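1. The following block contains a protein sequence and its predicted model.
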Amino acid sequence: MSFAWLTALAWLAALAAALIHGPVLTLAANRLVPGVPVSGGSALGPVLPAILALSALAAGLLAVSPGRRAGAAALALAVAAAGLFAGGLGHGAALRMADQPPAARAGLGAGAWLAAALLGAALGLAVRRCRQPGLGLVVVGLGLVGLVAAGRAGLFDALSLAVEYAARREAVHAAFVEHLVLAGGALGLAVPAVILLSLWRRGQDAVGIAIGGVQVVPAVALLGGLVALTGGLLRAVPPLRDLGLSALGPAPAMVGVAAYLLLPLWRGLAAALRAPDPASLDAARAMGLTDAQILARLRLPLGAPLLVGALRVAAVQGIGLATLGALVGAGGLGRIVFDGMAQFAPDLILLGAVPVVALSLVAERTLSAVEDGMRAGLPA
């Protein structure tokens, strides 16, 4: 038996174990107490055999052929299995919450998260087999749209995560916007800073040491130091308060996150500038092109995929690190996460963490599609 078949069988066995024997739902008297596990066989009901059958067909296609057609068929089957799984969870939770008091909660169990991860892995492999640029972004986008549409239709209303969202809808929306501003502002600070640092040619070794040194400083310690530094600056220059600057808030959080984004951007810019081979540079100089013309016509066009790749890494890193901005009063989705930790409410933690993961996936897939498109346009 080939390695591909062994992998497919192991994947299918893990999925079946998670869905049949694993707790896909937990029923609790309220949001704080531990829940009673409910297996997939009980929660999903007649949908479970269909999910396993579709998953088995998808795994078989991925194992038997590496071609595009098999990948496309496996993708369709995996999408159908994931859709049935999501719908089955919502329906199963609704059935079990029908006769429960208002404080009761139906949360997602470990089996549901494991099954979701396994189905996501199958979707990712099927997308890769299709070898179609931008398909991953389309799948992620359609998946998010489908989840939102199903949520608005009330399919997930009985799940505790949806209950927490309904109770904090406006706060979540405001935190989402704040998170985008924090991550985008940090990236907006880091990009021009890297460009300015790259102009100091003689000091590139010192720049590399300084930027690399930031990475070893714990994020919480750096944010705390920036709060103290900003407070000292405001005491020394009081008029800065009139400009809206404060020791706590978005300013130190943006600067702190931007400091961590310098390294991937600086390395990406350096690699992009080295993208043309020496022979091409010599030919350009022999044609009489200036350094500025070589930069605009040769270095940047050939290094554009590397620049977008560095931007992708920095964007995903910034979205994640912006969560810590709540520790210094910057708001964002981190505020919901830390509120959930303070209240020992796992679903409230997930309410803040899940949008961060979704944002990271969208940013990664979008910029990956742009990067792949640029690489495809380069001469072989």
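-> Done, it's in.
2. When you work out contacts or count neighbours from here on, use the C-alpha atoms and nothing else.
-> OK.
3. Pro102 looks like it's in a strand, true?
-> No: Pro102: not assigned to a strand; according to DSSP: H, G, I helix; E, B strand; the rest coil it is coil.
4. so where do the helices sit in the stretch 151-300 of the chain?
-> 160-167, 169-198, 204-215, 219-236, 250-273, 278-286, 291-294, 300-321 (DSSP state H, counting those that start in this stretch).
5. Pipe those helices into TSV and attach distance to Phe85 per row.
-> As requested, those are exported to TSV (distance: least, CA to CA, whole Å):
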stretch	distance to Phe85
helix 160-167	16
helix 169-198	25
helix 204-215	40
helix 219-236	38
helix 250-273	37
helix 278-286	54
helix 291-294	54
helix 300-321	28
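6. can you list those helices in a markdown table and add mean neighbour count and distance to Leu125?
-> Below are the helices of the stretch 151-300 of the chain laid out as a markdown table (neighbours: other CA atoms under 10 Å; distance: least, CA to CA, whole Å):
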| stretch | mean neighbour count | distance to Leu125 |
| --- | --- | --- |
| helix 160-167 | 18 | 28 |
| helix 169-198 | 18 | 29 |
| helix 204-215 | 14 | 32 |
| helix 219-236 | 16 | 34 |
| helix 250-273 | 24 | 27 |
| helix 278-286 | 12 | 38 |
| helix 291-294 | 14 | 40 |
| helix 300-321 | 22 | 21 |
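7. Comparison target, given below:
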Amino acid sequence: MLLACFLPWTLLRPNRLAAGDYLRLDVLWMIVCAALALAVPFSARLWPRLTPLLSGAALSLGFYLLGARMTAAMVDQAEFARASASSGLWLWLLGAAIAVYGAGQLNAGQLTSEKFGSVLAWLWLPVLTALTLTGQLADWSVLRELDAQQSRFLQELGQHLKLVLSGLGLAVLIGAPLAVWISRRPGAANAVLGLANGIQTIPSLALLGLLIAPLGALATAFPALREVGISGIGTAPALTALTLYALLPVLRNGLVALRGVLPGIMDAARGMGMTDNQRFWRVQLPLALPVWLSGIRQAAVLLVGVASIAQLIGAGGLGYFIFSGLQTAASDLILLGAIPAALLAIFVDMLLRGLEVLLVRRLGRA
């Protein structure tokens, strides 16, 4: 964060493709940022209760300067001009985010109370929300691109979600029964997990390429398949690849979870007169579900990233903006696809992690 104070924070260009000028912080803001960057680590030793507040303030200041610097740079500029975040701003946001994460992990046994630290570490969230709702970030080049391509963005975001949810749903439908089956057959478990591991080692782009020929041949041999959307390019190979990639975490965690239920618990259920099906649905599955859900969470986060390359075979998704930006050397378009994909992965991880915690607490009360 201290190094970020001395680097350029804004890149002003006459359009999205042209070279531009790098703008640094004013001296006053440089002093404020440097003081805050030094205050965060010192407070962790001298006054730990202040560390979450300072960390949240540092990240909040980064988002504020993101909007303020872009607005100032765009004064008297043409409509096609673009103001982008430069290395200093990105480095500051990264350092502040790490500080916020560290402050949020502080607990009563270490530096400060868990509840107090967690609340103050999230100070940046209402600040970012307020800046977004009031239009203070509207001059940022990425949001300008979003405003210009809003309908296409919503279309590709919906397609991205459709690919992820469909691939995850198919992986669970295939992997869940298969995990139950191999949990009772050690020999089959080694073979199935070995095959799933082998698929996971294939690079995603290579797997998409390998699927084009067989799916194209099927569509040619059976024209009815082409009518329902199955062909060598498009959604079919992308969805197939996503399903295959998601199988390993679903199978592996399901197997570990089901085998991890203590034999004594199963014996007690048998002693109560439960049938095999009753023991599975009422005892084994509820106890295994939190660990199994962890594998589904890993698969979901994995698919959010892998789905970004589906655009290469015409399946759409947020990769449309990433590859469009790469082809035209437009970094704003790359960020328009990359930032939402990263945020989507974080949101999915938080949502499913919260569900895991809820299940663990319910089982603990039971």
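-> Nice, I can see it. As the structure is a computational prediction, the values presented were derived from the model and not from experiment.
8. Tell me how the two chains score on TM-score.
-> For these two chains in superposition, a TM-score of 0.88 is obtained (TM-score structural alignment, normalised by the length of the second structure); 352 aligned residues with a CA RMSD of 2.5 Å.
9. Give the equivalent position in the first structure for Ile313 of the second structure.
-> By TM-score structural alignment, Ile313 of the second structure lines up with Val328 in the first structure.
10. Can you check which of the helices of the stretch 151-300 of the first structure gets nearest to Leu351 of the first structure?
-> helix 160-167 (6.5 Å; CA to CA).
11. Can you tell me how far the match of Ile313 of the second structure is from Val139 of the first structure?
-> 36 Å (CA to CA, to the nearest Å).
12. do Ala190 of the first structure as well
-> 30 Å.
13. What of Arg69 of the first structure?
-> When CA to CA is the yardstick, Arg69 of the first structure and Val139 of the first structure sit 17 Å from each other.
14. With neighbour numbers in mind, choose between those two.
-> Applying other CA atoms under 10 Å to Arg69 of the first structure and Val139 shows that Val139 carries more neighbours, namely 17 against 13.
15. Make sure that one is indeed in a helix.
-> Yes: using three-state DSSP, the assignment for Val139 of the first structure is a helix.
16. got the contact list for it?
-> By CA atoms under 8 Å, 6 or more residues apart in numbering, the contact list for Val139 of the first structure is empty.
17. my read: Ala329 of the second structure touches Leu17, true?
-> Yes: between Ala329 of the second structure and Leu17 there is a contact under CA atoms under 8 Å: 6.8 Å.
18. Ala104 of the first structure maps to what in the second structure?
-> In the second structure, the residue matched to Ala104 of the first structure (TM-score structural alignment) is Ala81.
19. Neighbours of its match, how many?
-> Around Ala81 of the second structure there are 21 residues (other CA under 10 Å).
20. Could you do Gly340 of the first structure as well?
-> Neighbours around Gly340 of the first structure, by other CA under 10 Å: 18.
21. just Ala342 of the first structure next, same as before
-> Ala342 of the first structure: 10 surrounding residues under other CA under 10 Å.
22. before we move on, the earlier item: next, the contact list for the closest residue to the match of Ile313 of the second structure other than its chain neighbours, please.
-> The shortest distance from Val328 of the first structure to any non-neighbouring residue, by CA to CA, 6 or more residues apart in numbering, is to Leu248 (5.4 Å). Residues in contact with Leu248 of the first structure (CA under 8 Å, 6+ apart) are Val227, Val328, Gly329, Ala330.
23. Name all residues that make contact with the match of Ile313 of the second structure.
-> Leu223, Gly224, Val227, Leu248, Gly249, Pro250, Pro252, Ala253.
24. excluding its backbone neighbours, what's nearest the corresponding residue of the second structure for the third one?
-> Counting by TM-score structural alignment, Val227 of the first structure lines up with Ile212 in the second structure. Leaving aside its sequence neighbours, Ile212 of the second structure sits nearest to Gly232 (CA to CA, 6+ apart; 4.2 Å).
25. Can you tell me what that neighbour aligns to in the first structure?
-> By TM-score structural alignment, Gly232 of the second structure lines up with Ala247 in the first structure.
26. And Val255 of the first structure, how close does it get to Arg169 of the first structure?
-> 29 Å.
27. Next: Ala115 of the first structure.
-> 28 Å.
28. How about Arg152 of the first structure?
-> To Arg169 of the first structure, Arg152 of the first structure is 13 Å away according to CA to CA.
29. What is the equivalent residue in the first structure for Leu54 of the second structure?
-> Leu54 of the second structure maps onto Leu77 in the first structure, with residues paired by TM-score structural alignment.
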